[in-house]
Each structure stands twice: as C-alpha cells, then as structure tokens.
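Trainee: the sequence isn't on hand, but the structure is:
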C-alpha cells in the first residue's frame, strides 16, 4: 500500500492493533463458551442473581430485559434498564451469572454516583464527535495539503482514546464488585467463582486491547500528518 510518495509502513500498526483485538475477542468467546457449560450447583438463573444483587443494594427501579445477540449485555443508566443477551438471560451457567453480576455492578456504580462512570457518561458526546468527524477532517486536510486541518482531526480522534481510557476503571470496578458480591453472598464458590472470574477477566482484556489498538491508530495518524508537513 502506498501513501503519498512512498510505501505506507504505518499500516503495520493497524494490523498489530487488529491482531491484538482479534486475539482478545477470540479469548473471551472461548472462555465464555467453556464456562457456559458449567452450571451453578444451586440452579439459580442469571435473572435471579441480577434481581438479588440489585435488591440487596437497595435498587428497585431497574428493569431486567432480554436483548438479542451474543454478549451484548449492558446497563443503560439513562433508562435504568439492565439488558441481558440471549446467551445470558435466564441461563444457569457460571459464565452467565458472572456477566449478569458485572452489569449489576454498573447499576450500583450509577446509584452510588461512581465518579469514573459519571465521567464516561459525560464524555460520550465528545467520543461520538471524535469517532464520526475525525477521519473526514483528517482526510480532507491531507487531500488539500492543509496540515492544521489534519491536526484538528487528530485532536478530535484523541476524544476516542480518552473515552476508552476512562472506560477501563469503570469496567474493572464493575467486575471487582461482581466477584466480591458473588463470593460474599455465597452465590458462586470454589471452581464456580474461579470460572466467573476468568470470564470477566477475559472480557476486561478486550477493553485493554481496544484501547491499545486505538492508540496505535493515533500514532499512525500523527506520523502520517507530520510526515506530510515535513514534505
């Protein structure tokens, strides 16, 4: 692939980032598949666990809904809805209980006013701007040879990096809360708790991989724009 006047070696950074993200994604799918076959000995479902955790935290105004997809689980603070995917909703596997507890961790963060969660929510508009506008601005700047415009695009892209960086403590904390509750309330013990822990750690690594890939992309853009400026 050529860029400008020569071979664009920086594409290697993109490929490295894609490879790392791919490995992390494959790892979480394999880990979930493994522990989705391990049923908890009490036979309780992910919905039961989610309801128990929410009520124990004094949260009664959060609905639990089913959402299509595989591992599309999430908590919506604006709607106060905890959505569990087809692979999790109503399931009794150790993996499903771990994921449900993790999403409850986000609901508890919301109730407590957890600062990183507030910061992440506030940064969503900027992250969206960076995601949608940065690339057109960079490309136009490069095409017309106006470096300041391309640099503006890079600045906008840093919003995406910042959002992903803020996301890490939010996700890690939610998993830590989930595992602590599952242990303290004797919902999962021994091998079951260890399995849930592996599932949540694998999921957390996907966020780390995504951040690393985005940083590599940012470095690539900086190199390309600065190289054009020198030319």
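Mentor: Yep, that arrived. A quick note: this is a predicted structure, and the numbers were derived from the prediction, not measured.
Trainee: contacts and neighbour counts: CA atoms only from here.
Mentor: Fine.
Trainee: okay, and the spatially most central residue of the chain sits in which element?
Mentor: By Cα atoms, centre = their mean, the chain has its centre lying nearest to residue 207, at 4.6 Å. For residue 207, the host element (DSSP states H and E) is helix 191-230.
Trainee: same question, residue 116
Mentor: helix 115-143.
Trainee: for the residue nearest to the centre of the chain, which non-adjacent residue is closest in space?
Mentor: Spatial nearest neighbour of residue 207, excluding adjacent residues (Cα to Cα, 6 or more residues apart in numbering): residue 168 at 6.7 Å.
Trainee: and here's the other structure:
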C-alpha cells in the first residue's frame, strides 16, 4: 500500500497538476481582459506604480517560461503573455512583478531562497549520484551524505512555496486595485495563479516523498548493521 501511495505522489500527482495548469492557462489565454492591455503593458504599468522604473520587461522564448531575474532586474515574459491581452497573460505578468516587489522590499523568504541557490544546485545535481554510490557500495555514510545534499534541495523547494504564494497574492490585489482587471474577471485571474502555484506544491510533495524514502532506507541499513 505504501508503494502505491508513493507512486501516486511522484508520478500521478505532478502529471495531473501539469494538465490542470495547461488547461486552465489555455482557457483564460482566450479570455480578453477588459483593460485591453497586453501582458507587457500591464507589467510595465504596475512596475512603474511601484517605483520599479529600473526593472526591464523583455520577451523570452518558450511557453510559460516567464520569470523575474533578480540579477539583471528584468521581468521576462513568454511571447503569448508579452503580446497577449488575455486574463492569463496579464495575471502571469503581474505575478512576476510580485517577485520584483519582493526583491525591492527584501522579502525574507525570497532572500533565503536566493541564499540557498548554490547549495540547492549542488544537492539536486549530486544527491542521487552519491546515494546510488552508497547503495552500490552498501555504505550508509555515503547514503547519509546524499540525503543531506537532497535535503538542501528540498529545503529550497519548501522555501519557494511562500515566495510564490505571496507573489500571487500581491498580483491579485494589484490587478483589482489598479483596475487592470475588473471584479468579474478576478475569479479567472485567481484560477490561473492558483493553478501555477499548484505546480510548486506538487513538486515539493514529490521532493519530500523522495527524501523520506531515502531516510527510511538509511534507517533500515543502520538497523541491519546493529
């Protein structure tokens, strides 16, 4: 039974969440916002309203490849969202503005996430290799090292959750408050933002489940040694 639950967590849940995100995004990508602003125009407007004149808005290739780059102070929007005038396009753009505002006000979880990037990168790239080596060599110490590395990557994902939810909360308030979307459009914007946030929740659940599996494996090896 435990393996079935584990399989559902690491395989089925992420797939279902991705399907839901793409379906929701595609639906509201076809619904024009009453403001008539493109994602890029709405993003620029809100950046300026928050005094973020130094933050650029650029087009980037890909689908849902939108992100805020704190190093270059740039909001990058995928083509559909950069030029689109839909509720989805505007919602995604303003969500990224939320990250820019977090950067401006030194939002704690965002600062913590940035500080974790180097160790999280090492953890995500090396943890499975170290754990596999530990399994092949029957070395509990190597497995423990791999678990520590994996835990760093998992911590990064956990810290990402409040960062993303806060950015979405900021985005929704700004869009309604500034009139970029009207009250009857708020529900659609919320659905787009929530669907995107669910992908981070699913990713974190998978990461935690993987970490727990290896922790239990390590405990089992230690018990056998005793």
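Mentor: Cool, got the structure. Fair warning: this is a prediction, and the values are worked out from it, not measured in the lab.
Trainee: once they're superposed, what TM-score comes out?
Mentor: Once superposed, the chains reach a TM-score of 0.94 (TM-score structural alignment, normalised by the length of structure 2), with 223 aligned residues with a Cα RMSD of 1.4 Å.
Trainee: the equivalent of the residue nearest to residue 207 of structure 1 over in structure 2 in helix, strand or coil?
Mentor: Matched by TM-score structural alignment, residue 168 of structure 1 corresponds to residue 161 in structure 2. Counting by DSSP: H, G, I helix; E, B strand; the rest coil, the backbone at residue 161 of structure 2 sits in helix.
Trainee: how about the residue nearest to residue 207 of structure 1, what does it touch?
Mentor: Contact partners of residue 168 of structure 1, counting by Cα atoms under 8 Å, 6 or more residues apart in numbering, are 204, 207-208.
Trainee: next: residue 225 of structure 1.
Mentor: Each residue near residue 225 of structure 1 by Cα under 8 Å, 6+ apart is listed here: 142, 147, 150-151.
Trainee: in structure 2, what residue corresponds to it?
Mentor: So residue 225 of structure 1 corresponds to residue 218, using TM-score structural alignment.
Trainee: gap between that match and residue 145 of structure 2?
Mentor: 10 Å (Cα to Cα, to the nearest Å).
Trainee: also residue 95 of structure 2?
Mentor: Taking Cα to Cα, one finds residue 95 of structure 2 at 37 Å from residue 145 of structure 2.
Trainee: neighbour-wise, which of these two wins?
Mentor: Applying other Cα atoms under 10 Å to residue 95 of structure 2 and residue 145 shows that residue 95 carries more neighbours, namely 28 against 17.
Trainee: the more buried one belongs to a helix?
Mentor: Yes - under three-state DSSP, residue 95 of structure 2 falls within a helix.
Trainee: aligned counterpart of residue 208 of structure 1 in structure 2, please.
Mentor: Going residue by residue (TM-score structural alignment), residue 208 of structure 1 aligns to residue 201.
Trainee: to clarify, my last question referred to residue 44 of structure 1.
Mentor: The alignment partner of residue 44 of structure 1 in structure 2, by TM-score structural alignment, is residue 37.
Trainee: repeat for residue 140 of structure 1
Mentor: Correspondence of residue 140 of structure 1 to structure 2, assessed by TM-score structural alignment: residue 133.
Trainee: then residue 125 of structure 1?
Mentor: Using TM-score structural alignment, residue 125 of structure 1 sits opposite residue 118 in structure 2.
Trainee: now residue 189 of structure 1
Mentor: Aligning on TM-score structural alignment places residue 189 of structure 1 opposite residue 182 in structure 2.
Trainee: for its match, give its distance to residue 127 of structure 2.
Mentor: 47 Å.
Trainee: so which of those two has more stuff around it?
Mentor: Of the pair residue 182 of structure 2 and residue 127, residue 127 is the one with more neighbours under other Cα under 10 Å, namely 24 against 15.
Trainee: tell me the contacts of the more buried one?
Mentor: Residues near residue 127 of structure 2 by Cα under 8 Å, 6+ apart: 145-150.
Trainee: and for residue 214 of structure 2?
Mentor: Counting by Cα under 8 Å, 6+ apart, residue 214 of structure 2 makes contact with 143, 147.
Trainee: can you tell me how far it sits from residue 49 of structure 2?
Mentor: Remark: distance between residue 214 of structure 2 and residue 49 of structure 2 (Cα to Cα) = 48 Å.
Trainee: again with residue 72 of structure 2
Mentor: Counting by Cα to Cα - residue 72 of structure 2 and residue 49 of structure 2 are separated by 20 Å.
Trainee: I'd say the match of residue 44 of structure 1 and residue 85 touch.
Mentor: Yes - judged on Cα atoms under 8 Å, residue 37 of structure 2 makes contact with residue 85 at a distance of 5.5 Å.
Trainee: neighbour count: these two, which is higher?
Mentor: Neighbour count, other Cα under 10 Å: between residue 37 of structure 2 and residue 85, residue 85 has more, with 24 against 21.
Trainee: so what's that one closest to, chain neighbours aside?
Mentor: Closest residue in space to residue 85 of structure 2, ignoring its immediate chain neighbours: residue 38 at 4.2 Å, by Cα to Cα, 6+ apart.
Trainee: and residue 111 of structure 2, by the same measure?
Mentor: Spatial nearest neighbour of residue 111 of structure 2, chain neighbours left out: residue 103 (7.9 Å); criterion: Cα to Cα, 6+ apart.
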